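Participant: Let me see the structure of the following:
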Amino acid sequence: MSGRPRLDAPALDHLNAERAAGRPLGVAVSGGSDSTALLLLLSDIFGADALRAVTVDHGLRSEAADEARAVSRLCAARDIPHDTLRWEGWTGQGNLQDQARRARYGLLTDWAAGQGVAAVALGHTQDDNAETFVMGLARGAGLDGLTGMRPGFRRDGVTFLRPLLGTRREALREYLRGQGVGWCDDPSNEDPAYDRVRVRRALATLEELGIGAAHLSRSIANLRDTRAALARTLADWARVHVAQDRGDLLIDAGGLGGLPPDMARRLLNAALRWVSGADYPPRAESVMQIVTSPSVDRTLHGCLLRGDGARLRISREPEAAKRAGSVATTALWDGRWRLDGPHAPELDVSALTEADLPLCPDWRDTGLPRASLAASPAVRRGGELVAAPLAGLRDGWSAELANGRDDFAAAGFSH
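Facilitator: As a prediction, this is how the structure comes out:
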């Protein structure tokens, strides 16, 4: 069909690679115009049998269930498998939008794993990207906050792609009209109580002044190029000044002190995220305290930081590792460890504890501090310790870092 919106080339290349590998493509569909158009575009390009569609109902609006059913009917009419996932975790306390976002991605990654899907496409558009940029301006954001939405990112082994960041919302709606397909409008998208709605209205005014989403997208792309160049510089620095010690990072304190403050902060943000597996870095003021006093022991962002004057060791905080709970030995533990050994249904993985160390007679020979070992994976049967690979109690088991954490310099600055 002429005039059909095109997917951004890098995302399309990734999706083509997934199909070449024989894997189905996931697409998250809310029922709004953007994700509905994405569903149809992907179906046109790859065929209905290549897709697995999913809708997340956060249970926060009475209309959401009807919208999910509308998506289900559209998918059924086009022979696209579809599932609806429901979140029921809102307690009325805390940051609703943050909790809903985290829950949404948790549901999506679990669903993708069950479907054999390694890549999920999201329907964010050029308009969404421009709104994110302006919201960053309102916060007084620096470089990282002004580079817009990430075109792609990984979470818990699943790649999320945004193939429509170069496409205007109105172009997608025109495409749907041409297809004779409707969409659902979320009433909250017109509620001025939300920052994003107020920004959307401000952008309409800016467009009249010649500062539209397309113009802002060019600025976003330029800033993204600048950040990428800075990331390459930091990666080169890390190859010289940062060593990996199994799940820990060892940073040359002298070298860290010689970096400009902003680069030191970026380096530490990357290290804290790499060790903790967190999606976002901690507050800048907390990180700058490390820059100015790297020898002070502290906990931050699910990590334990200890300095000896020469090096700063960043390891997983034992209490944070304990909160990762227990999983099957075939699953990823604490978001970063993959175990290999004689798997069995009665075995699980959880954090090794200080109390377990006497059961690991060779733990001192590993060279890892007690606290690092207390945050390492342990295999158990009915609560009884079977193996702790990093603590020297192997019994046929090994533990390897997963999700690209085998190379901090390569993975730590790719966000």
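Participant: Could you use CA atoms for every contact and neighbour count after this?
Facilitator: Will do.
Participant: what about the helices in the stretch 201-350 of the chain?
Facilitator: 213-241, 253-258, 261-276, 284-292, 318-322 (DSSP state H, counting those that start in this stretch).
Participant: buried set for the longest one?
Facilitator: Neighbour-count burial for helix 213-241, counted by 16 or more other C-alpha atoms under 10 Å, picks out 213-214, 216-217, 219-220, 223-224, 227, 231, 234-235, 237-238, 241.
Participant: That helix packs against which elements?
Facilitator: In terms of contacts (3 or more C-alpha pairs under 8 Å, 6 or more residues apart in numbering; DSSP states H and E), helix 213-241 is packed against helix 126-138, helix 408-411.
Participant: Return the distance of that helix from the chain's centre.
Facilitator: 18 Å (C-alpha atoms, centre = their mean, to the nearest Å).
Participant: Kindly report the same for the second one.
Facilitator: Taking the mean C-alpha point of helix 253-258 and that of its whole chain, the gap between them comes to 29 Å (C-alpha atoms, centre = their mean).
Participant: Summarise which helices and strands it is packed against.
Facilitator: helix 284-292, strand 311-316.
Participant: Pick the most buried one from those.
Facilitator: Neighbour counts (mean count of other C-alpha atoms under 10 Å) averaged over each of the helices and strands packed on helix 253-258 peak at strand 311-316, with a mean of 26.
Participant: And for that one, what's in contact with it?
Facilitator: 247-254, 271-272, 275-276, 294-295, 302-307, 372, 375 (C-alpha atoms under 8 Å, 6 or more residues apart in numbering).
Participant: Please apply the same query to stretch 151-163.
Facilitator: 7-12, 109, 112-113, 117-125, 150, 165, 335, 403, 415.
Participant: Mark which of the residues you listed are part of strands, please.
Facilitator: Judged by DSSP state E, the subset of those located in strands is 119-121.
Participant: one more, for comparison:
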Amino acid sequence: MADPALPLGSDEVRLLFSPFAQARAVLLAVSGGPDSTALMHFAAAAARADPALPPLAVATVDHGLRPDSRAEAEAVARDARTLGLPHRLLSWEGPKPATRLQERARDARYGLLVGCARDTGATHIVTAHTLDDQAETVLFRLMRGSGPAGLAGMAACGARHGVVHLRPFLGVPKSRLVAACRANGWPFVADPANADPRFARARLRALMPALAAEGLDAPRLATLARRMGEAEAALASAAGRAIAEARVGPGLYSAPRLLGEPTAVRVRAFGRLIDDGSPSRLERLERLVEAVSAAADRGVPLRRTLAGVLVAFDGAARLSLAPAPPRRTPANLGS
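Facilitator: As a prediction, the model looks like this:
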């Protein structure tokens, strides 16, 4: 790995940006921080050097959470236009939640970015997540009890509601992007929320130097993410094969075939059937698989609901999955 104090170079960037060639148009998500500022300037330079690159545009989301946020977003707009890039300023409107603020702000941000991509004809959204962000994500998910899918961290290339999401800097230390901004005189802002101890990610960020001193640094956590990604791919393949072989009809499966798999594959298969890979529900999914397995061992029927899906075992060999009926509430008990 290159010296983390060394500015990221244009030759490296050219290789990192190679997936851009698959896009019809690219939307860069730029907040004004050092990572996304470097992304915008490097992308603009790449477009000048290679006219064959797809059209680029910039979008900045103003979450409205700080007094300075609008001015910072407008500064990004001016910077983008100086670079010859069209800019969209997107606002998160309405009252802000009192709990899970960062999580909901992230959801709102991506919703706005996907909408902007569709409006502008962009097929790809690009964010400037770094190696440090990947490490924090893995730690955060480890803290929340995630399985292999969660511990695989963020993907360098994924999808959001039909729009491709690229993270070209996912293997690059943040320090190299900060160094690039300083070496080139690209102004950037620092979001105080990144150091606000009210937020779990900020508290984890503060722990990183101590963890690194013990050997658990960002590259080591990224290696863990890669290995977990490989393990998850193997589990997904095994689960897909088990589901295909167990299917006996629409929503009907052979319980012995599914339950004959190792526990990790069973959990992955049930998660796919229920269409619920949420790390927050992994423990509930594991409990469901344990209950179905115990019912099969005893030869007794079982009905359980998870994530809006009714899972029913007939006590013999059949497992069925169907949408759960509406819950009975005081409002409809007498109807």
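Participant: How close are the two chains, by TM-score?
Facilitator: Between these two chains, after superposing, the TM-score reads 0.80 (TM-score structural alignment, normalised by the length of the second structure); 308 aligned residues with a C-alpha RMSD of 2.9 Å.
Participant: which residue lines up with Ala206 of the second structure in the first structure?
Facilitator: In the first structure, the residue paired with Ala206 of the second structure is Arg201, using TM-score structural alignment.
Participant: try Arg81 of the second structure
Facilitator: Under TM-score structural alignment, Arg81 of the second structure pairs with Ala76 in the first structure.
Participant: Run through the residues that contact its match.
Facilitator: His82.
Participant: Checking it next. Helix, strand or coil?
Facilitator: helix (DSSP: H, G, I helix; E, B strand; the rest coil).
Participant: any idea how far Ile45 of the first structure is from it?
Facilitator: For Ala76 of the first structure, the distance to Ile45 of the first structure equals 18 Å [C-alpha to C-alpha, to the nearest Å].
Participant: ok, back up a step: Gly142 of the first structure: which of the helices and strands packed on helix 253-258 of the first structure is closest?
Facilitator: helix 284-292 (11.2 Å; C-alpha to C-alpha).
Participant: other SSEs contacting the closest one?
Facilitator: helix 253-258, helix 261-276.
Participant: For the last one, buried residues please.
Facilitator: Burial within helix 261-276 of the first structure, assessed by neighbour count using 16+ other C-alpha under 10 Å, is assigned to 263-276.
Participant: In CSV: those residues, plus distance to Thr55 of the first structure.
Facilitator: Shown next, in CSV, are those (distance: C-alpha to C-alpha, whole Å):
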residue, distance to Thr55 of the first structure
Met263, 40
Ala264, 41
Arg265, 38
Arg266, 35
Leu267, 37
Leu268, 36
Asn269, 33
Ala270, 32
Ala271, 34
Leu272, 32
Arg273, 29
Trp274, 30
Val275, 31
Ser276, 29
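Participant: picking up where we left off before, in JSON lines, list the helices and strands packed on helix 284-292 of the first structure along with distance to Trp90 of the first structure.
Facilitator: Formatted as JSON lines, these follow (distance: least, C-alpha to C-alpha, whole Å):
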{"stretch": "helix 253-258", "distance to Trp90 of the first structure": "41"}
{"stretch": "helix 261-276", "distance to Trp90 of the first structure": "24"}
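Participant: Among those helices, single out whichever gets nearest to Asp49 of the first structure.
Facilitator: In terms of C-alpha to C-alpha, the element of these nearest to Asp49 of the first structure is helix 261-276, at 36.6 Å.
Participant: what's the angle from that closest one to strand 311-316?
Facilitator: Using axes from the mean of the first three to the mean of the last three C-alpha atoms, to 10 degrees, the direction of helix 261-276 of the first structure lies 40 degrees away from that of strand 311-316.
Participant: Spatially central residue for the first structure, please.
Facilitator: Arg155 (4.0 Å; C-alpha atoms, centre = their mean).
Participant: Please report the distance of the equivalent of it over in the second structure from Gly111 of the second structure.
Facilitator: Here Arg155 of the first structure is matched to Arg160 in the second structure, going by TM-score structural alignment. Arg160 of the second structure is 9 Å from Gly111 of the second structure, where distance means C-alpha to C-alpha.
Participant: What of Val30 of the second structure?
Facilitator: 15 Å.
Participant: Compare the two and say which is more crowded by neighbours.
Facilitator: Val30 (25 against 15; other C-alpha atoms under 10 Å).
Participant: Am I right that the more buried one is in contact with Glu74?
Facilitator: No: look at Val30 of the second structure against Glu74 with C-alpha atoms under 8 Å: they stay out of range, at 11.3 Å.
Participant: re earlier: tell me the contacts of the match of Ala206 of the second structure?
Facilitator: For Arg201 of the first structure, counting by C-alpha under 8 Å, 6+ apart, there are no contacting residues.
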